[in-house]
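Peer 1: Sequence below, structure please.
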Amino acid sequence: MTTDLVAALDIGGTKIAGALVDDTGAVRERFQVPTPAREGGDSVLAAVTAVLDRLVAADGWSAVRGLGIGSAGPVDARSGTVSPVNIPGWRGYPLVSGARRTVGDRLPVALVGDGAAIAAGEHWCGAARGVDNALCMVVSTGVGGGLVLDGRLRTGPSGNAGHIGHICVELDGDTCPCGGRGCVEGIASGTAIARWAGERGLLAPDGGPPTAAHVAAAAGDGEPVATAAFRRAARALAAGIAATATLVELDVVVVGGGVAHAGDVLFAPLTTALGEYAALPYVRGLPVRPALLGADAGLVGAAAAVRRSPGGD
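Peer 2: Just a heads-up that it's a prediction; the model follows:
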């Protein structure tokens, strides 16, 4: 890069965040708005535009030389379109061209799935730094993932490689909004954890439906339904991780996102379940680490993705 700044967007079912990121991975400016996920596609783009407008007006924008976009998927990096499972208004939506209406045509733009963005970020300056082969996951409103193989982010032709959230782990499971059945996301996402626990009588402290954070807190106190919800989620994650590691061989798995903030409530049963599913010698003992970049992982990763893309350095 001829400058130390790139712009980054992190788009998910709950929030849309934007930042300017320097060449050390430090976030210099950060703005965020809620995702109007149940509204029409143009309303969601308007939220994206609001964040981009703030970035364009920020100090340092004149030095920006690229825009990285990490979006809930699936994405199509070739066409610049997105079809996030948890944003129904976006189906084949032209996100890159929509963003260009704000940032102009001079900047290289890299579009990747949010899981791939987190993989790029954690490999650049997080829990997978210095590791050649890693699966990095985000477990939040949905479940996504990205792969670093032979020291390089591998996004695949369309930008979706490593999308572990839609691996089937329950052959007769519920139909997923993606069209499949028994997907990891349908069992292990924060949304799924909260729904499953709520259907079995767990309530939030105010008597309403629980969130994943409520379930995590209750599980930390040993509440049986909440504990079972996290154990169930951990087994689904472990099955997906074991399948991925069996296919490509991994040195480490990094797990981030809101659900990972539950700490041992998630990681303890995940480690136990992975010991059951990852049986082959080259998969056994696979370490699982919490992500290090926190809430800014997607932003740092989107910045890393555009730095590594053609025209980005």
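Peer 1: hey, let's count contacts and neighbours off CA atoms from now on
Peer 2: Will do.
Peer 1: Strands of the stretch 151-300 of the chain, start to end?
Peer 2: Remark: strands assigned in the stretch 151-300 of the chain by DSSP state E, counting those that start in this stretch are 152-154, 252-256, 288-290.
Peer 1: so which of the ones you listed is the most packed in?
Peer 2: Between the strands of the stretch 151-300 of the chain, strand 252-256 has the highest mean count of neighbours, a mean of 24, where neighbours are mean count of other CA atoms under 10 Å.
Peer 1: The structure of the following sequence is requested for comparison with the preceding one:
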Amino acid sequence: MLALDIGGTKIAGGLVDPGGKLLRHATRPTGADPFASVEAVVAELAPGRVDGVGIACAGPVDTVAGTVAPINIPSWRDFPLVARVRALTGAPVSLAGDGLCMALGEHWAGAGQGSSAMLGMVVSTGVGGGLVLNGRPFGGRSGNAGHVGHVVVEPDGVPCTCGGRGCVETVASGTHLVRWARAQGWAGTDGMALAASAHAGDPVAAEAFRRGGQAVGMAITATAAVCDLDLVVIGGGVAQVGDLLFEPVRATLATYARLSYLRGLRVEPAKLGPSAGLYGAAALAYSLT
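Peer 2: Reported below is the predicted structural model:
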């Protein structure tokens, strides 16, 4: 199965077998003409016939219409991605948001195996997510269900790219962690330096991650209460800091997730790294073709 993972900076592709093994992999910069990059990836990986194509794409997506309008790809607005890839490959095409595909990939071949009700989260330059309920991807009415990065955790917080205010993304994303720390006097410039400062005991850097972990934990609490989750898997660049993020997440759950049916809720780091979206896109295609 051919899997594509489309983001604002790069377009990745892979061939994945039914057992969940990534056989081949290719990437291209998204560039000024993203579909040309899609064509290049497809040409490298699958110059002949493929049985099906699964696509993970940055959102918003419209899985009914087969169109995408990623915030981080301004040249694509209501872009007919499914029709264009179907014409390119001659194969059935399945589309989902990248957060949902991350969750589905981890459920199929990573940390989420065996879960009956799972949220996958990506905490990186943005915060995304997706739901796998009763072993199946749940995209909701338009394909955007599970986008927990826009759960509001600070009603009077800073403006978000979505047009709202105080979303978890405005507190916990890598960009905003650094921005907040610098506003408090921290002198570094990027997330890696912020993590190093926090590990070295810098109180501002440590507080940035505490705030971020608390925001993530509050979003998880709300989502788990609504969806009766048993597992949350967190990946993405910010999640690589380990306990700096996971300890405040778990402390927040201990404080707020007090309903009896949430007592067994587990939070685990993702296992598949940046390939999770490809695995999820392939799983999507295998289940729908």
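Peer 1: hmm, back to that, among the strands of the stretch 151-300 of the first structure, which is nearest Gly301 of the first structure?
Peer 2: Ranking those by proximity to Gly301 of the first structure (CA to CA) places strand 152-154 first, at 10.5 Å.
Peer 1: Report the mean distance between the closest one and its aligned residues in the second structure.
Peer 2: By mean CA distance after the TM-score superposition for the first structure, the fitted strand 152-154 of the first structure averages 1.5 Å away from its aligned residues in the second structure.
Peer 1: Pull the distance from that strand to the chain's centre.
Peer 2: Mean-position distance between strand 152-154 of the first structure and its chain equals 16 Å (CA atoms, centre = their mean, to the nearest Å).
Peer 1: residues in the second structure aligned with that strand?
Peer 2: Under TM-score structural alignment, strand 152-154 of the first structure corresponds to residues 136-138 of the second structure.
Peer 1: What are the contacting residues of that stretch?
Peer 2: For stretch 136-138 of the second structure, the surrounding residues in contact (CA atoms under 8 Å, 6 or more residues apart in numbering) are Leu100, Leu104, Gly130, Leu131, Val132, Ala145, Gly146, Leu284.
Peer 1: redo that, cut-off 10 Å
Peer 2: Outside stretch 136-138 of the second structure, the residues that touch it by CA atoms under 10 Å, 6 or more residues apart in numbering are 96, 100-101, 103-104, 107, 116-118, 130-132, 143-146, 280, 283-284, 287.
Peer 1: circling back to that earlier point, any chance of the strands of the stretch 151-300 of the first structure in CSV, with distance to Asp221 of the first structure too?
Peer 2: Shown next, in CSV, are these (distance: least, CA to CA, whole Å):
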stretch, distance to Asp221 of the first structure
strand 152-154, 39
strand 252-256, 22
strand 288-290, 21
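Peer 1: Out of the ones you listed, the one nearest Glu199 of the first structure is which?
Peer 2: Ranking those by proximity to Glu199 of the first structure (CA to CA) places strand 252-256 first, at 25.8 Å.
Peer 1: In the second structure, which residues correspond to the closest one?
Peer 2: The aligned range for strand 252-256 of the first structure in the second structure is 231-235, by TM-score structural alignment.
Peer 1: how much does that stretch stray from the first structure?
Peer 2: Here stretch 231-235 of the second structure, set against the first structure after superposition, deviates by a mean of 0.7 Å using mean CA distance after the TM-score superposition for the first structure.
Peer 1: Any buried residues in stretch 267-277 of the first structure, and which?
Peer 2: Using 16 or more other CA atoms under 10 Å as the test for burial, stretch 267-277 of the first structure gives Phe267, Pro269, Leu270, Thr271, Ala273, Leu274, Gly275, Tyr277.
Peer 1: Kindly report the same for stretch 199-215 of the first structure.
Peer 2: Leu202, Leu203, Ala204, Pro209, Pro210, Thr211, Ala212, Ala213, His214, Val215.
Peer 1: Skipping adjacent residues, who's closest to the fourth one in space?
Peer 2: Leaving aside its sequence neighbours, Pro209 of the first structure sits nearest to Leu203 (CA to CA, 6 or more residues apart in numbering; 5.4 Å).
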